[in-house]
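In: Sequence and predicted model, in that order:
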Amino acid sequence: MRNRKKLKKHVVTAITAAKEIFDHNLGDECTAYKTALKYGVCRNVLQKAFKDEYGVGIRDYRLRVRMEKSKDMLAAGKDAKEISITLHYSNPSAFNNAFKRYFKVTPKEMFDFTEGDSFCA
């Protein structure tokens, strides 16, 4: 971390713990506010330090984690309903919309290969 020497030890602990929490809790129940409160830092300090450390804000980081997980689940044959439940979306349509905004294609378009499709030339 570039600014780690400038940060207090409890802030470094908080951003490290926040990343771990966000990597393993894919729903919305673990917010930046709750995480900051748990580690005794201001939410704004947590957000700025997190962005400085990982190069992306908390919201964008959490979205990336969820979308990568959803892509893995789709590749494993899971359907949108199961993914939306696992990733704590309100419904499959909300998941499909988020996926399309992030990847610029629908889940079906990304993983719907016909028998004639080939990856080899």
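Out: Ah, there it is.

In: use CA for all of it now, contacts and neighbours both
Out: Noted.

In: I'd like to know how far Leu26 sits from Lys34.
Out: Here the distance between Leu26 and Lys34 works out to 15 Å (C-alpha to C-alpha, to the nearest Å).

In: which of those two has more neighbours?
Out: A side-by-side neighbour count of Leu26 and Lys34, using other C-alpha atoms under 10 Å, places Leu26 first with 19 against 13.

In: Give the buried residues for stretch 82-97.
Out: Applying a neighbour-count criterion of 16 or more other C-alpha atoms under 10 Å, one finds 83-84, 87-89, 92, 95-96 buried in stretch 82-97.

In: Now the terminal residues of it, how far apart.
Out: Using C-alpha to C-alpha, the end-to-end distance of stretch 82-97 comes to 15 Å.

In: contacts for it?
Out: Counting by C-alpha atoms under 8 Å, 6 or more residues apart in numbering, stretch 82-97 makes contact with 26-28, 66, 70, 73-74, 80-81, 106-107, all of which sit outside it.

In: Just the buried positions in the helix ranked longest in the chain, please.
Out: With secondary structure taken from DSSP state H, the chain has its longest helix at helix 58-75. Of the residues in helix 58-75, those buried under the neighbour-count criterion (16+ other C-alpha under 10 Å) are 58, 61-63, 66-67, 69-71, 73-74.

In: Between these, which sits nearest Ile21?
Out: Relative to Ile21, the closest of the buried residues of helix 58-75 is Arg62; by C-alpha to C-alpha it sits at 10.0 Å.

In: ok, for the closest one, nearest residue in space, not its chain neighbours?
Out: With C-alpha to C-alpha, 6 or more residues apart in numbering as the measure, Phe22 is the residue that lies nearest to Arg62, at 6.2 Å, once sequence neighbours are left out.

In: Please give the element, helix or strand, for the one you found.
Out: Secondary-structure assignment from DSSP states H and E places Phe22 in helix 9-24.

In: next structured bit after that helix?
Out: helix 32-39.

In: Which strands or helices does that next one pack on?
Out: Identification of packing neighbours for helix 32-39 by 3 or more C-alpha pairs under 8 Å, 6 or more residues apart in numbering; DSSP states H and E yields helix 9-24, helix 43-54.

In: alright, now check it against this:
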Amino acid sequence: MGPSRQFPATEPLPGIHHQHPQRSPTDQALGIPAARLDPQIHAEHHEVAWQVRGRSQMNLEGKIIELAENDALWIPAGLTHSAQVHPDSVIFPYFFPVDDTATVLDDASLAHLHHDETIYFLALKQMTTTIIHSRINLARQVLSILEHRILGGDELPRPRTPAAAAVAEALLFNPGDDRTIAQWAGEVHASVRSLERAFLRDTGLTLRQWRLHTRMNAARSLLATGASIASVSHRVGYTSPNSFTRAFRTFFGATPSQFRQQNSPPSSPVGHRPAALRAES
């Protein structure tokens, strides 16, 4: 993840340069007053604060973070935080249970969402507030977006053929995507044979092998954070911890439990303050 840097309490995060566009005549005020969120701490849930509209100021144990439209702030469990929401602003919170969430995001982190990524956040909010549900695991999609924006990509060889490259990008984005090869071929308007041949020619791996590498790389990173085997298996697309354990042992030559014992970081008390905040540039 690279070296971390300490920031004075009032210094803005590097890499985020907000430019606030002028409002159009049709962008009317919403009549929403300013609001203050008193200091709080969630010991059993991680939180994401998505600035849908306007601006907010977050205070993470003395670190002042300015949020502009489409900024998303990852707040790990155990971190005391408060907020000042500006007038005519909209901010949505999302909560992820610690015991059920496997993620490599261990520090408070700031990301700026692309416009086409915000639909996943809106859809997840709809799922949690209405009876309308998606067949896709939207919480997993949202976590993948944040990890991609904050931490970047991987080292697997990428296919060059457009259809295969689109599949690879989607699998890197969400290693747990369980669509079959035939379904992927239909998504990118290619035949199964041409898709498989493109992966093998461009990467030296079949599509099945390439997806397995993606899942195992993601699982290894998640296990190293101390996440439970059950949550990791779910995150990377396995229907049961047992099937995940078999695949992991075949791939790495060690069970997830053995790997985690060798690579888990030292435990820290609840409320431990992260060393620094990361920002997506």
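Out: Here it is on my side, so go on. Quick caveat: nothing in here was measured; it's all calculated off a predicted structure.

In: What would you report as the TM-score here?
Out: Overall, the chain-to-chain superposition scores 0.77 on the TM-score scale (TM-score structural alignment, normalised by the length of structure 1); 103 aligned residues with a C-alpha RMSD of 1.6 Å.

In: ok, Asn45 of structure 1 - contacts?
Out: Slight slip there: residue 45 of structure 1 is Val, not Asn. Val45 of structure 1 sits next to Val11 when contact means C-alpha under 8 Å, 6+ apart.

In: Just tell me what it corresponds to in structure 2.
Out: Counting by TM-score structural alignment, Val45 of structure 1 lines up with Ser194 in structure 2.

In: Tell me the spacing between its match and Met58 of structure 2.
Out: 50 Å.

In: and Arg208 of structure 2, what pairs with it in structure 1?
Out: So, by TM-score structural alignment, Arg208 of structure 2 is matched to Arg59.

In: cool, and Gly176 of structure 2?
Out: Mapped onto structure 1 by TM-score structural alignment, Gly176 of structure 2 lines up with Gly27.

In: And what about the nearest residue in space to that match that is not next to it in sequence, helix, strand or coil?
Out: Here the nearest residue to Gly27 of structure 1 in space, its sequence neighbours aside, is His88; by C-alpha to C-alpha, 6+ apart that works out to 4.9 Å. Secondary structure of His88 of structure 1, reduced to three states by DSSP: H, G, I helix; E, B strand; the rest coil: coil.

In: Helix or strand for the residue mapped onto Lys81 of structure 1 from structure 2, just tell me which one.
Out: Here Lys81 of structure 1 is matched to Ala230 in structure 2, going by TM-score structural alignment. Using DSSP H and E, Ala230 of structure 2 falls within helix 229-235.

In: in terms of contact, does Val192 of structure 2 touch Thr180 like I think?
Out: No. Distance between Val192 of structure 2 and Thr180: 10.1 Å, which falls outside the contact criterion (C-alpha atoms under 8 Å).

In: what about those two, which has more around it?
Out: Neighbours per residue, other C-alpha under 10 Å: of Val192 of structure 2 and Thr180, the larger number sits with Val192, 14 against 10.

In: Can you name the residues that contact the more buried one?
Out: Under the criterion of C-alpha under 8 Å, 6+ apart, the contact partners of Val192 of structure 2 comprise 181-182, 185.

In: mind running it again at 10 Å?
Out: Applying C-alpha atoms under 10 Å, 6 or more residues apart in numbering, one finds that Val192 of structure 2 lies in contact with 181-186.

In: Now distance to Ser82 of structure 2 too, for the residues you listed, in a markdown table please.
Out: As requested, the contacts of Val192 of structure 2 are arranged in a markdown table below (distance: C-alpha to C-alpha, whole Å):
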| residue | distance to Ser82 of structure 2 |
| --- | --- |
| Ile181 | 46 |
| Ala182 | 48 |
| Gln183 | 45 |
| Trp184 | 43 |
| Ala185 | 47 |
| Gly186 | 47 |
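
In: and of these, the nearest to Ile65 of structure 2?
Out: Of all those, the one sitting nearest Ile65 of structure 2 is Trp184; the distance, using C-alpha to C-alpha, is 40.2 Å.

In: Now do the closest one: how many residues are near it, please.
Out: Neighbouring residues of Trp184 of structure 2 were enumerated by other C-alpha under 10 Å; the total is 20.

In: in terms of contact, does it touch Ala165 like I think?
Out: No. Using C-alpha atoms under 10 Å, Trp184 of structure 2 makes no contact with Ala165, being 11.5 Å away.

In: Can you check which residues contact both of the two?
Out: Leu195.

In: all strands for the stretch 51-200 of structure 2, in order.
Out: With DSSP state E, counting those that start in this stretch as the definition, the stretch 51-200 of structure 2 shows strands at residue ranges 56-60, 63-67, 71-75, 81-85, 90-97, 109-112.

In: Over in structure 1, find the residue span the second one aligns onto.
Out: Put plainly, it is strand 63-67 of structure 2. On structure 1, no counterpart of strand 63-67 of structure 2 exists by TM-score structural alignment.

In: Tell me the helices and strands packed up against that strand.
Out: Strand 63-67 of structure 2 makes packing contacts with strand 45-53, strand 56-60, strand 71-75, strand 81-85, strand 109-112 when contacts are defined by 3 or more C-alpha pairs under 10 Å, 6 or more residues apart in numbering; DSSP states H and E.

In: Next, the angle strand 56-60 makes with that strand.
Out: For strand 63-67 of structure 2 and strand 56-60, the angle between their directions (axes from the mean of the first three to the mean of the last three C-alpha atoms, to 10 degrees) works out to 160 degrees.
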